[in-house]
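# sequence below, structure please.
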Amino acid sequence: MLQETHFRSGATPTLQNKSYPTNHFCNHPTARKAGVAILLSTELEFQVLDTVTDTQGRYLFLKGTIAGKLYTFANIYVTNKRQAMFLKSTLAKLNDFSEGILVLGVDFNVPLDPILDSSTGHSSISQLHL
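Next comes the predicted model:
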């Protein structure tokens, strides 16, 4: 799972790696920002049943089967502002879509230590509880 792929819709490159021939992308429609991808190995015989993508390239959900078992793969790249609101809304959509075993990748887009990891020295994380 990759976040911040920064491809525009219609400009997704073809990956040349034989080990990952099946690629699913969700890109921003007009700008080179955001973007997520789920790359599936040749060793994983995943049969896609359904997908959900975000119009702004922030999340991608895949539902399908592996060896007859139902799985949902979800990749989320959280916005850098209003993270709690975005995450709450996105997780509600994922809850409605998800079936079987959930495999989740997330870039929360927040610094672990705001003093060291942000240019402002503080975090913009809301104190809202999910």
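# CA only for contacts and neighbour counts going forward, please
Fine.
# does the closest residue in space to Leu102 that isn't next to it in sequence belong to a helix or a strand, and which?
Nearest non-adjacent residue to Leu102, counting by C-alpha to C-alpha, 6 or more residues apart in numbering: Thr72, 4.8 Å away. Taking DSSP states H and E as the criterion, the element that holds Thr72 is strand 69-77.
# got the contact list for the residue nearest to Leu102?
For Thr72, the contacting residues are 61-64, 98-103, by C-alpha atoms under 8 Å, 6 or more residues apart in numbering.
# which among the residues you listed count as buried?
Burial by neighbour count, judged by 16 or more other C-alpha atoms under 10 Å, picks out 61-64, 98, 102 from the contacts of Thr72.
# so which of those comes closest to Val110?
Val110 has its nearest neighbour among those in Phe61, at 21.8 Å by C-alpha to C-alpha.
# which residues are in contact with the strand or helix carrying that closest one?
Assigned by DSSP H and E, Phe61 belongs to strand 59-66. Outside strand 59-66, the residues within contact range by C-alpha under 8 Å, 6+ apart are 25-26, 35-38, 44-54, 70-77, 90, 94, 97-99.
# here's the other one to compare against:
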Amino acid sequence: YDKVRVFSQDLTTLKCKKVSIALIQESHLKSTDVHRFQNKYFKVFFSSSAVNKSKGVLIVSKRNIVFSIKRSGNDTEGRITHVVVSLNNTKYAFMSLYAPIEGDSKFFQELLRLVVSLKDCLVVLGSDFNAVLDPQLDRSHKVPFRLKYLLILW
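Coordinates of the predicted model:
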């Protein structure tokens, strides 16, 4: 299974870089396959997967990190997962996001509600927002969507 080999390389890189918690986007894993992104050093802490192998977000942590989980959640579309933990008497909210390419306002409204609910935490956000300030810089899409229009939705 070629993807397992790629995951193994990714996890080796995390270990070499001394990463404790990683926020992964575009995992392209079904919920039944999320466990494949683990090894003896790292575990998938929280995830969200789409029904098919598109999208997918993960929160991966070293196995030896000790913290108290306060709350967590995810969507069912493979775009948002988060966990609130207490570490050294401080509450952290780790969020991994993968925004729709077309700038879906429902996604950003849900994200805003989530962020507001985390006001008592230090938020650590890893994301692929799929938008740019200058569409001329992003030539990968036929229909450009400017980030400033998304920010207006907030």
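# among the contacts of strand 59-66 of structure 1, the buried ones, what's the PyMOL command?
Remark: buried members of the contacts of strand 59-66 of structure 1, expressed as a PyMOL selection using 16+ other C-alpha under 10 Å:
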select buried, resi 25+26+35+36+37+38+46+53+54+70+71+72+73+74+75+76+77+90+94+98
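# how far does stretch 64-79 of structure 1 stretch from start to finish?
The straight-line separation of the ends of stretch 64-79 of structure 1 (C-alpha to C-alpha, to the nearest Å) is 27 Å.
# for stretch 54-64 of structure 1, same thing?
From its first residue to its last, stretch 54-64 of structure 1 covers 18 Å (C-alpha to C-alpha).
# sorry, back to before: need the counterpart of the residue nearest to Leu102 of structure 1 in structure 2.
Matched to structure 2 by TM-score structural alignment, Thr72 of structure 1 sits across from Ala93.
# still on that earlier bit, mean per-residue distance, the strand holding Thr72 of structure 1 to structure 2?
Aligned to structure 2 and superposed, strand 69-77 of structure 1 gives a mean residue distance of 1.1 Å (mean C-alpha distance after the TM-score superposition for structure 1).
# give me the angle between that strand and strand 59-66.
160 degrees (axes from the mean of the first three to the mean of the last three C-alpha atoms, to 10 degrees).
# how big is the offset of the helix or strand following strand 69-77 of structure 1 relative to structure 2?
For strand 69-77 of structure 1, the following helix or strand on the C-terminal side (DSSP H and E) is helix 83-97. Compared with structure 2 after the fit, helix 83-97 of structure 1 shows a mean deviation of 2.8 Å (mean C-alpha distance after the TM-score superposition for structure 1).
# have a look at how far, on average, the helix or strand following helix 83-97 of structure 1 is from structure 2.
Once the chain leaves helix 83-97 of structure 1, the next helix or strand it forms, by DSSP H and E, is strand 101-107. In this overlay with structure 2, the average offset of strand 101-107 of structure 1 from its partner residues is 1.1 Å by mean C-alpha distance after the TM-score superposition for structure 1.
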